[in-house]
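Enquirer: can't give you the sequence, but here's the structure:
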């Protein structure tokens, strides 16, 4: 991990999370970038002994919120609902306004779920102008956004457990 953004990249505040489960929803687009985001996520989740990880691929970023909502609804009452969702994708600016629409839709969709579901929904979708900016976020000068997404999920799951124990 690089030296930048150390407040995000540290493990402070992460409780032991026995029995926690994470669902990673990731996109088909920009596969080499997504694979590296996933690898970063996997490293952090393994380091913290999160063994129950489900990975679901969707066509594109706009489909991420739908997949999360459907997964939540289909697992309701089964005892196997996840402790957190992590969304991973990469939207690269092109020559049309499509980039803006996709970024707005996925951002607002994940935000709505983060506010409406009782578990954290982490936004790990890169929205970049070019491949170089994506690479800078895969362990370059801007850190590793896959690792950061996993750390955010762990910290939010810990936050929820602290609240449940009456600690703030």
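Expert: Now that the structure is in, tell me what you want to look at. Computed from a prediction, not measured in an experiment: that's the story for all the values here. Residues are numbered from 1 along each chain as shown.
Enquirer: every contact and neighbour count from this point should use C-alpha atoms.
Expert: Fine.
Enquirer: ranges for the strands of the protein?
Expert: Per DSSP state E, the chain carries strands over the ranges 21-27, 52-58, 84-92, 121-128, 138-140, 143-144.
Enquirer: figure out which of the ones you listed is closest to residue 154.
Expert: Residue 154 lies closest to strand 84-92 among those, at 8.3 Å (Cα to Cα).
Enquirer: other residues contacting the closest one?
Expert: The contact list for strand 84-92, computed with Cα atoms under 8 Å, 6 or more residues apart in numbering, reads 21-27, 29-30, 33-34, 37-38, 60-61, 64, 68, 99, 102-103, 119-131, 134, 146, 149-150, 153, 157.
Enquirer: before we move on, back to that, mind checking the strands of the chain for the one nearest to residue 164?
Expert: Residue 164 lies closest to strand 84-92 among the strands of the chain, at 15.4 Å (Cα to Cα).
Enquirer: one more structure, for comparison:
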């Protein structure tokens, strides 16, 4: 596989046999909805059947790590295992240290889940200084940035097909 540039791989991955879970926070609904839509769009583009994209929600980004673990276990009990999970959240800095604590703990625990669950857990949490930055990264401000949800969908398919366990 020839690498074209940073972040661009010369291969299209086939997600037709994958079951992908998306677990999203409910805070910052407009931004979250756009990110989830971007992830779904990319998953479908890469062959994941719409019926194999399972979506659940949790109150906020802090709940994503534990929610992802429970989501994974729920699907296992139903004998419908997931091949990857995309936890999606948005954290926007305020005037207190709350942002730093939530960012750090959420990031660490989501990373740990990759090893605990033995499936790819894609880091789909925007950590932004302003709401405008978050909207740009969700593709809501034309010409500013693209929808990062699409990147997360692509990463889930690549990781699950390349290293599926």
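Expert: Thanks, I have the structure now. Please read these numbers as outputs of a predicted model, since none were measured by experiment.
Enquirer: now the TM-score, please.
Expert: For this chain pair, the superposition-based TM-score is 0.86 by TM-score structural alignment, normalised by the length of structure 2; 156 aligned residues with a Cα RMSD of 1.9 Å.
Enquirer: which of the strands of structure 1 sits most buried?
Expert: Neighbour counts (mean count of other Cα atoms under 10 Å) averaged over each of the strands of structure 1 peak at strand 84-92, with a mean of 25.
Enquirer: give me the mean deviation of that strand from structure 2.
Expert: Comparing strand 84-92 of structure 1 with its match in structure 2 after superposition yields a mean distance of 0.5 Å (mean Cα distance after the TM-score superposition for structure 1).
Enquirer: make JSON lines out of the strands of structure 1 and add distance to residue 45 of structure 1.
Expert: As requested, the strands of structure 1 are exported to JSON lines (distance: least, Cα to Cα, whole Å):
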{"stretch": "strand 21-27", "distance to residue 45 of structure 1": "9"}
{"stretch": "strand 52-58", "distance to residue 45 of structure 1": "8"}
{"stretch": "strand 84-92", "distance to residue 45 of structure 1": "11"}
{"stretch": "strand 121-128", "distance to residue 45 of structure 1": "14"}
{"stretch": "strand 138-140", "distance to residue 45 of structure 1": "17"}
{"stretch": "strand 143-144", "distance to residue 45 of structure 1": "14"}
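Enquirer: right, and those strands - which one's nearest residue 42 of structure 1?
Expert: Proximity to residue 42 of structure 1, assessed across those by Cα to Cα, is greatest for strand 52-58 (8.8 Å).
Enquirer: mind giving me the packing neighbours of that closest one?
Expert: strand 21-27 (3 or more Cα pairs under 8 Å, 6 or more residues apart in numbering; DSSP states H and E).
Enquirer: just tell me the aligned range of the strand it packs on in structure 2.
Expert: The aligned range for strand 21-27 of structure 1 in structure 2 is 19-25, by TM-score structural alignment.
Enquirer: and the corresponding residue of structure 2 for residue 128 of structure 1, what does it touch?
Expert: Taking TM-score structural alignment, the alignment pairs residue 128 of structure 1 with residue 128 from structure 2. Contacts for residue 128 of structure 2 (Cα under 8 Å, 6+ apart) come out as 90-93, 134.
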